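> need a structure here:
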Amino acid sequence: MRKKLSGYSAIFRINVTPQNICMPRAYWSKTFPKSNFKSIFGLKISKLLSRVKRSVSKRLSHLGYLAGAREESARSLDRAVPGTILVLCYGNIYRSPFAANRLAALLVNTQWAVKSAGFFHKENRSCVNDMVELAKSYDVNLEDHRSKKVSTAALDEAELIVIMDSANRELLADFSDLAIGKVVWIAAYSNRIRADIQDPYGLSSRKLNQIVCQLNDGIETLASRLKLTNS
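Below you'll find the predicted structure:
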């Protein structure tokens, strides 16, 4: 009886344990050959390096673009004398009305006057509720604002033309080369690596909040620079 039990136990250990608990070396060799490990690992490293390269290249491109925007803005400010500042964006219902009102408040008791306009053909549009409510946190009232389309006369009158992005500059170039000589990029004075302040139209409230914060950062710095010009 003991021999039978002992034999049965031995058979159980031999037949069950290796098959159900231990993975034979042959199984691993067939399922995960060394060549596959090398190729998979190499592919992942290659993809990672490509992603890093694109990211660095993109960042350097943005930095170069921003440097150009700052140079152009500096030239415009160096030539300017206190007068009218025209703040532009595409639709004149988000960025430019906020920037114009905020800038005007910061330049009170100076010789600078601030106006806003847009390139969109429809006029008399009001700001959306999200923008109106967000502006209040910066002591800016946009409830009575109505959009205006920029005119050649307004561009001629302006001493400085504040823009939000490269699209604004391209549209402005269609008017005249003289207008380009007055350009100031608002993002050139914000703590960003990009020269553009994104258009928040159709974006979430959270994104709108981020954009307005970036915009306000540039406005405050620009206002300080303009006060020096005014003195």
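> C-alpha only now, for contacts and for neighbours.
Noted.
> for the helix with the most length in the chain, name the packing helices and strands.
Ranked by number of residues, the top helix in the chain under DSSP state H is helix 34-79. Helix 34-79 sits against strand 183-185, with contacts defined as 3 or more CA pairs under 8 Å, 6 or more residues apart in numbering; DSSP states H and E.
> name the next helix or strand following the strand it packs on along the chain.
Sequence order places helix 205-230 as the next helix or strand after strand 183-185, per DSSP states H and E.
> what comes up buried for that next one?
Neighbour-count burial for helix 205-230, counted by 16 or more other CA atoms under 10 Å, picks out 208-209, 211-212, 214-223, 226-227, 229.
> same check, this time on stretch 93-113
Neighbour-count burial for stretch 93-113, with 16+ other CA under 10 Å as criterion, is recorded at 93-104, 106-107, 112-113.
> got a list of contacts for stretch 197-217?
Stretch 197-217 is contacted by residues 94-95, 99, 102, 130-131, 134, 164-165, 186-187, 189-192 when judged by CA atoms under 8 Å, 6 or more residues apart in numbering.
> angle of the longest helix of the chain against helix 205-230?
Relative orientation of helix 34-79 versus helix 205-230 (axes from the mean of the first three to the mean of the last three CA atoms, to 10 degrees): 40 degrees.
> and the very next helix or strand once past helix 34-79, what does it pack against?
Next helix or strand after helix 34-79 toward the C-terminus (DSSP H and E): strand 84-89. Under the contact definition 3+ CA pairs under 8 Å, 6+ apart, strand 84-89 sits against helix 95-106, strand 113-118, helix 152-157, strand 160-163.
> apply 6 Å and report the result again.
Counting contacts by 3 or more CA pairs under 6 Å, 6 or more residues apart in numbering; DSSP states H and E, strand 84-89 is packed against helix 95-106, strand 113-118, strand 160-163.
> quick one: list the elements packing against the longest one.
Helix 95-106 makes packing contacts with strand 84-89, strand 113-118 when contacts are defined by 3+ CA pairs under 6 Å, 6+ apart.
> please give the structure of this sequence too, so both can be compared:
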Amino acid sequence: MKQILFVCTGNTCRSSMSEGLFKDLLDRKEIRNVNVKSAGVFAMEGNSASREAIEILKREGIDISNHRSKTIDRKLLEESDLILTMTSGHKNILLRTYPLVKEKIYTLKEYAFGVEEDIIDPYGKGLRAYNEAKDEIKEALEKIVEKI
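Predicted structure coming up:
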């Protein structure tokens, strides 16, 4: 089974939304051989997804209310076949700390579209920003699912 890991800063906004959206997309396409996880480079272990992330995905019919943040660690990186970060900053932090991931790490947009652009950070910016981030993520994930 292939494992995909989504990474952001605190694992309460972008990566948790990515995990929820991708699990839903895989389920709708009846793809069962992919395990999806998320974590944060500076996450506080055990926090729930942000209220806004939960609300935005609820509008999509996806429930991430049980999500709990995880801090990235070597084991999680080693177990992952593909690591998708929300920004080039996240990617660079992981490459400096864990050079072993260099063959399997990309920004989300880099893997989807071949351009290393960041997913906007909605943290503290209200529901509109969360919806924009969700739309960016969803567009990328729809390309990525075709590559699996």
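> care to give me the TM-score?
Here the TM-score for the pair of chains, by TM-score structural alignment, normalised by the length of structure 2, is 0.87; 144 aligned residues with a CA RMSD of 1.9 Å.
> hang on, the earlier thing: export the helices and strands packed on strand 84-89 of structure 1 to TSV and tack on distance to residue 198 of structure 1?
Putting these into TSV (distance: least, CA to CA, whole Å) gives the following:
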stretch	distance to residue 198 of structure 1
helix 95-106	9
strand 113-118	15
strand 160-163	11
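> can you tell me which of the ones you listed is nearest to residue 59 of structure 1?
Of all those, strand 160-163 sits nearest to residue 59 of structure 1, with 21.8 Å by CA to CA.
> how close does that closest one sit to structure 2?
Aligned to structure 2 and superposed, strand 160-163 of structure 1 gives a mean residue distance of 0.7 Å (mean CA distance after the TM-score superposition for structure 1).
> residues making contact with that strand?
85-88, 182-185 (CA atoms under 6 Å, 6 or more residues apart in numbering).
> rewinding a little: what's the closest of the helices and strands packed on strand 84-89 of structure 1 to residue 72 of structure 1?
Closest to residue 72 of structure 1 of those is strand 160-163 (CA to CA; 11.5 Å).
> what about the residue nearest to the spatial centre of structure 1, distance to residue 13 of structure 1?
Against the mean C-alpha coordinate of structure 1, by CA atoms, centre = their mean, the closest residue is residue 198 at 5.6 Å. Residue 198 of structure 1 is 69 Å from residue 13 of structure 1, where distance means CA to CA, to the nearest Å.
> what of residue 197 of structure 1?
Distance, residue 197 of structure 1 to residue 13 of structure 1, using CA to CA: 71 Å.
> the two: which is more packed in?
residue 197 (23 against 12; other CA atoms under 10 Å).
> which residue in structure 2 aligns with that one?
In structure 2, the residue paired with residue 197 of structure 1 is residue 119, using TM-score structural alignment.
> what's the answer for residue 148 of structure 1, then?
Residue 148 of structure 1 maps onto residue 70 in structure 2, by TM-score structural alignment.
> quick one: neighbours of its match, just the number.
Counted with other CA under 10 Å, the neighbours of residue 70 of structure 2 add up to 24.
> need the contact list for it.
Contacts for residue 70 of structure 2 (CA under 6 Å, 6+ apart) come out as 39, 45.
> recalculate using a threshold of 10 Å.
The neighbours of residue 70 of structure 2, taking CA atoms under 10 Å, 6 or more residues apart in numbering as the test, are 7, 10-12, 16, 37-48, 76.
> among these, name the buried ones.
Taking 16+ other CA under 10 Å as the criterion, what is buried in the contacts of residue 70 of structure 2 is 7, 10-12, 16, 37-41, 43-44, 48, 76.
> can you pick out the most distant pair from those residues?
Spanning the widest gap among these are 48 and 76, at 19.2 Å by CA to CA.
> still on that earlier bit, which among the contacts of stretch 197-217 of structure 1 end up buried?
Neighbour-count burial (16+ other CA under 10 Å) applied to those gives 94-95, 99, 102, 131, 134, 164-165, 186-187, 189-190, 192.
> distance to residue 29 of structure 1 added to these, as a markdown table?
Below are these laid out as a markdown table (distance: CA to CA, whole Å):
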| residue | distance to residue 29 of structure 1 |
| --- | --- |
| 94 | 62 |
| 95 | 62 |
| 99 | 66 |
| 102 | 69 |
| 131 | 62 |
| 134 | 62 |
| 164 | 60 |
| 165 | 57 |
| 186 | 61 |
| 187 | 58 |
| 189 | 60 |
| 190 | 58 |
| 192 | 52 |
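> and which of those is nearest residue 177 of structure 1?
Using CA to CA, those come closest to residue 177 of structure 1 at residue 165, 17.2 Å.
> can you find the partner of the closest one in structure 2?
Under TM-score structural alignment, residue 165 of structure 1 pairs with residue 87 in structure 2.
> residue 21 of structure 2 contacts residue 53, doesn't it?
No: with contact defined as CA atoms under 10 Å, residue 21 of structure 2 does not count as touching residue 53 (11.1 Å).
> shared neighbours, those two?
Common contacts of residue 21 of structure 2 and residue 53, defined by CA under 10 Å, 6+ apart, comprise 63-64, 134.
> name the nearest of the residues you listed relative to residue 95 of structure 2.
Residue 95 of structure 2 lies nearest to residue 134 out of these, by CA to CA, at 25.5 Å.
> great, nothing more from me.
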